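# test case, fold it:
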Amino acid sequence: MIGIDLGTTYSAVGVVESGFPILLANEEGRRVIPSAVWFGDGAVEVGEKALRRRGVSPVVTSVKRLMGRRPGEVDDFPLPLDEGDRVRVLGRTPEEVSAEILKELKRIAEWRLETEVRKAVITVPAYFNDAQRSATKRAGELAGLEVARIVNEPTAAALAYGLDKLGEKARVAVYDLGGGTFDLSVLEMRDGVFQVLATRGDTRLGGDDLDAALAGWCAEKAGAGAVDGRMIKEAERVKRALSADGEAVFRVPFVDGGESIEVAATRRDFEHLAAPFIERTIDCCRRAMHDAELSPADLDAVVLVGGSTRIPAVREAVSAFFDREPDLSQHPDEAIALGAAIQAGVLTGAVRKVVLLDVTPLSLGIETFGGLMNVLIPRNTTIPAKAGEMFTNAVAGQRSMSLRVLQGEREMARDNWRLGEFEVAFEPAEKGRARVGVQFRIDENGILEVLARDTATNRDTVLEIRDAAVDVDDEKVETMVSESVEHAFDDMAERVFTEARLKAEELLPAVEAVLSQGDGIVPEEEVAGIREAEATVREALDSGDANRLKAAVESLDKATEAVAARMVERAMEEALERRMGG
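You can find the predicted model right below:
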């Protein structure tokens, strides 16, 4: 079994040999190959060969940014995207393009190992949603691989970092800034167990964005038109040069068939352009540390991985936030693939005494009556995980229940992301009598399966997550979490009010029905108090004040406690009389 880092910009493949993880190099001696694919007339080229075609014919790069996405969700891809029911580039789906990269990695492994390779562990960003993970798994299958496990990239990097520290206890933050994605994961290592405590990230933030920003700045300085692929490639070169030198010259000949561009850029210019992107990564760090309930002083190390961590400004920002020099012991481009290889070795038994416990980055639940979000699996739950709950019909005679599966951190269903929806049919019954059990199961790859069971018939319905599980841009993942903090008080107030309103709407008709019976079950001295509590509830409903309504409902509930007890007692007596009479 092999381990694969399927990266936005570069990819690599590794294996455990004689107990040690190693990366496998291609015929040119390269252990890391560009994630680039060229499609010709019946021919396909991958890696450096594909990049040599750039400028002459279209070459697909950064296809990882398209994985699990719907048409209309991508507006910054370097090549035109085809219109239709699915995202396609050059007439191919992102999975089909990614499969070509995986086929090349599989070929390299088979050539080096001199044996057929059938199974693989593939890494993904920690913040990849269910659709993106499923798309990655499909790409592996298209490449002829059985994907035995999908591992989060920062977790893989932590495995590579901690393999020689299995006897120690340590808390480590892994800062992973690659070509297209960013993740910060906080892990605890203890006696060979790697547990993810918290993770935050942005699947639309990486070195590609810095290249685009630098290319745009240079084009503007030169008075050029639109930025093209050659400018992006040159910007990448200049960015790398500025990590070593204080100044570099951006040169692109014959732009639009006219004059050449030549712009001098300093490291300070680049750092100014990169500052907002770097700050976004630090914001993720801040939130992950808060989720883990740790301070920087509680960490034993901050490990940097991903090619973009070579940028001096990135290292300085990380050092300032965590108040320590980052650990640079891991190769930025190779650590994740090594971690994937280690995980593959764990699954095959080649590496022992290592256990990997990952987490889900966002809460999962369903919409319940009143438009509330009912969380079944909270954010940062260790996976694999399984959780279930029983739900009943809200209306008498109801024949089915619509289940809306949600992902997010907001209290109201409308503010979260809908993953899918399906109907569960059942026999009509009185209110609260039909029962449907709902189970969420997240496997070790972070892929979700939802099962609903009618308890009367034991008939199961399973939700199939379609190509795009989250109908929202990936960059809004962080916005979702930050908005949950920003609107926490308002959201909770609305939830409290909604729950109290539902209780009031159930209680008021019942109270009215009892008071109108006139059968002596409510003594006159209690009627006035109940009527007063009832009026208070109605006034609170009109006010929209959550705490006021909650208190009013509780008062009405308390005022009718004695009546409810007498009704239960009378019902029992009547049942006993019928039984004795029978």
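# contacts, neighbours, all on C-alpha from now
Fine.
# run a quick neighbour tally on I122.
32 (other C-alpha atoms under 10 Å).
# for the helix or strand in which E483 is found, packing partners?
For E483, the host element (DSSP states H and E) is helix 476-486. Judged by 3 or more C-alpha pairs under 8 Å, 6 or more residues apart in numbering; DSSP states H and E, helix 476-486 is in contact with strand 193-202.
# please give me the structure for this one as well, since I'd like to look at both together:
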Amino acid sequence: MAIIGIDLGTPNSAAAVLRGGHPVIIPSAEGISIGGKAFPSYVALTSDGQVLAGEPARSQMAANAEGTVTAFKRRMGKREMTRLRERDYTPEQLSAFLLQKIKRDAEAFLGEPVEKVVVTVPAYFDDNQRAATKDACRIAGLEVVRLVNEPTAASLAYGLDRLSQELRIAVIDFGGGGLDVTIMECGKGVFEVKSTSGDTQLGGTDMNQSIFEHLAGRFQMATGVDVRGDRKAATRLIEATDASCYEAEKMLANFADKLTDDLKKRIEASLRETKEAFIKKEVALATERAETLKKLLKEAGATLYAQSGQAPKGRPYAETRWEGPEPPPDVHAASGEPRPSGSGPQGKVVDAEYHENK
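You can find the predicted model right below:
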């Protein structure tokens, strides 16, 4: 019976299992979705009472905005209810629906039952949030054999557990749910979180929302039409923004297909300006936090190992601003999914320990 690793993310989630000594990403029944991951972190309740999770929930959001929710990871451990079609759900219940979807698809992919999991959590999660994550898994019929801090999982995927020397490292995770900076000490396969900081409201989800507001505002200036007043149009624009600026441009172009050629040209020019403005804003946002980040890393005496981010200027930012020691040449990033790839091997370790101690 396999133990799988799950990265329960804010906008998207992923799962992996160890096969032949290598982590294998578990696909969903629908394949890869927006963001390059298999399981969008969406849950929906349809008009006939059916619960959808993952890509099936995300793909119908425009037609069922009042019955669809995402980013519930941010509310884990809090006594906040989410109403979907006159029914109230806790963050743990919503997460459980998504976990059940991951469990079903993992069992179909592996051809065997999945009852135990290793789950990654942010290093800053407190006891209540960690307990809530375990509760969500329990509701989904999964036993949590270990919670692994996300920077630890990323470090495992980068192969830092195989290094002989002891190091102090900085793991920078710019994900959908926020920006996390974690200082860790590692050596001989042991990882210890020394400190963690960041901004839980500065993730890809927040940047997408910012782009949406900017696009909608510019579109209104050019056409006099406020797409934010049309729930379906607004939802489609948010979805398009999540995919790419190109998809957002196509969506607005289709929305305005009956407008005059002059207005269309003005809209296209506005969208080009919007993309350029976003890149400038992104660089400014990164620069604003640069000195604080550099000071933190310098004081910690840390080596920069891992960074993520898919925005136009986000990926090279940490590398170009870094002035500390360089990583050893034998450290390579895991392709695609560092966190679930790192939690997959953890599942194998736990499985080995379990059988060894039986």
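# quick one: TM-score?
The TM-score (TM-score structural alignment, normalised by the length of structure 2) is 0.78; 322 aligned residues with a C-alpha RMSD of 3.2 Å.
# what range in structure 2 matches the next helix-or-strand element following the helix holding E483 of structure 1?
Once helix 476-486 of structure 1 ends, the next helix or strand along the chain (criterion: DSSP H and E) is helix 488-515. Using TM-score structural alignment, helix 488-515 of structure 1 lines up with nothing in structure 2.
# so which bits of the helix holding E483 of structure 1 are buried?
For helix 476-486 of structure 1, a neighbour-count test (16 or more other C-alpha atoms under 10 Å) marks V477, E478, M480, V481, S482, S484 as buried.
# over to stretch 157-172 of structure 2?
Of the residues in stretch 157-172 of structure 2, A157, Y158, G159, L160, D161, L167, R168, I169, A170, V171, I172 count as buried by neighbour count, 16+ other C-alpha under 10 Å.
# same deal with stretch 186-201 of structure 1?
186-190, 192-201.
# so which of those is the closest to V46 of structure 1?
G201 (28.4 Å; C-alpha to C-alpha).
# correct me, but that closest one touches V186?
No - counting by C-alpha atoms under 8 Å, G201 of structure 1 stays clear of V186, with 11.7 Å between them.
# what span of structure 1 lines up against stretch 175-187 of structure 2?
Mapped onto structure 1 using TM-score structural alignment, stretch 175-187 of structure 2 covers residues 178-190.
# doesn't S57 of structure 1 belong to a strand?
No - going by DSSP: H, G, I helix; E, B strand; the rest coil, the assignment for S57 of structure 1 is coil, not a strand.
# what is the burial count for the corresponding residue of structure 2 for it?
Aligned counterpart of S57 of structure 1 in structure 2: N64 (TM-score structural alignment). Neighbour count of N64 of structure 2, defined by other C-alpha under 10 Å: 20.
# do you know how far N64 of structure 2 is from T120 of structure 2?
From N64 of structure 2 across to T120 of structure 2, the span is 30 Å (C-alpha to C-alpha, to the nearest Å).
# now do V181 of structure 2
V181 of structure 2 is 16 Å from T120 of structure 2, by C-alpha to C-alpha.
# between these two, who's got more neighbours?
T120 (26 against 23).
# tell me the contacts of that one?
G5, I6, D7, L8, L147, V148, N149, E150, A153, R339, P340, S343 (C-alpha atoms under 8 Å, 6 or more residues apart in numbering).
# the second one contacts A14, correct?
Yes - under the criterion of C-alpha under 8 Å, I6 of structure 2 is in contact with A14, at a separation of 5.9 Å.
# quick check: neighbours shared by these two?
P340.
# name the residue in the two with the higher neighbour count.
Taking other C-alpha under 10 Å, I6 of structure 2 and A14 do not tie; I6 has more neighbours (30 against 24).
# what's the more buried one aligned with over in structure 1?
Matched by TM-score structural alignment, I6 of structure 2 corresponds to I4 in structure 1.
# could you verify that its match is part of a strand?
Yes - counting by three-state DSSP, I4 of structure 1 is found in a strand.
# that one contacts V121, correct?
Yes - the criterion here is C-alpha under 8 Å, and I4 of structure 1 meets it with V121 at 6.0 Å.
# shared neighbours, the two?
Joint contacts of I4 of structure 1 and V121 (C-alpha under 8 Å, 6+ apart) are A340, A341.
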